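Asker: Next one to model:
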Amino acid sequence: MSWLYVLCGAISVGLLVYLIAALLKPENFS
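Answerer: Below you'll find the predicted structure:
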């Protein structure tokens, strides 16, 4: 597995977690 796949995977997972957190607790991101 290339480091590029690891990097892209980590970024996509981080964005997904961020979006879910923003949907669940929007008051924290206002």
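Asker: going forward, measure contacts and count neighbours with C-alpha atoms only.
Answerer: Fine.
Asker: Buried residues of stretch 21-30, list them for me.
Answerer: Residues of stretch 21-30 classed as buried: none (neighbour count, 16 or more other C-alpha atoms under 10 Å).
Asker: So for that stretch, first residue to last residue, what's the gap.
Answerer: Using C-alpha to C-alpha, to the nearest Å, one end of stretch 21-30 lies 12 Å from the other.
Asker: Kindly report the same for stretch 22-30.
Answerer: Using C-alpha to C-alpha, the end-to-end distance of stretch 22-30 comes out at 9 Å.
Asker: what do you get for stretch 20-30?
Answerer: The first residue of stretch 20-30 is 15 Å away from its last residue (C-alpha to C-alpha).
Asker: Now show me the structure for the sequence below, then we'll compare the two:
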Amino acid sequence: MHAMTIVGAVLFLLLLAYLFVALLDPERFQ
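Answerer: Model prediction:
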């Protein structure tokens, strides 16, 4: 795997985690 692919995968996983937390705990983002 190239470095950019790894960076992209990490950013994608962070975005998914952020969206997951936002769905589970919307009050935190008010």
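Asker: Overlay them and tell me the TM-score.
Answerer: Once the chains are laid over each other, their TM-score by TM-score structural alignment, normalised by the length of the first structure reads 0.93; 30 aligned residues with a C-alpha RMSD of 0.4 Å.
Asker: What range does stretch 11-19 of the first structure cover in the second structure?
Answerer: Taken onto the second structure by TM-score structural alignment, stretch 11-19 of the first structure occupies residues 11-19 there.
Asker: helix or strand for Val6 of the first structure, which one?
Answerer: Using DSSP states H and E, the secondary-structure element containing Val6 of the first structure is helix 3-24.
Asker: Give me the mean distance between that helix and the second structure.
Answerer: When the second structure is superposed, helix 3-24 of the first structure averages 0.3 Å from its matched positions, counting by mean C-alpha distance after the TM-score superposition for the first structure.
Asker: What is the neighbour count of Leu15 of the second structure?
Answerer: The number of residues packed near Leu15 of the second structure is 12, by other C-alpha atoms under 10 Å.
Asker: Show the contacting residues for Ala10 of the first structure.
Answerer: Residues in contact with Ala10 of the first structure, defined by C-alpha atoms under 8 Å, 6 or more residues apart in numbering, are absent; none qualify.
Asker: Can you give me the distance of it to Leu16 of the first structure?
Answerer: 10 Å.
Asker: swap in Gly9 of the first structure?
Answerer: Distance from Gly9 of the first structure to Leu16 of the first structure, counting by C-alpha to C-alpha: 11 Å.
Asker: cool, Trp3 of the first structure as well?
Answerer: 20 Å.
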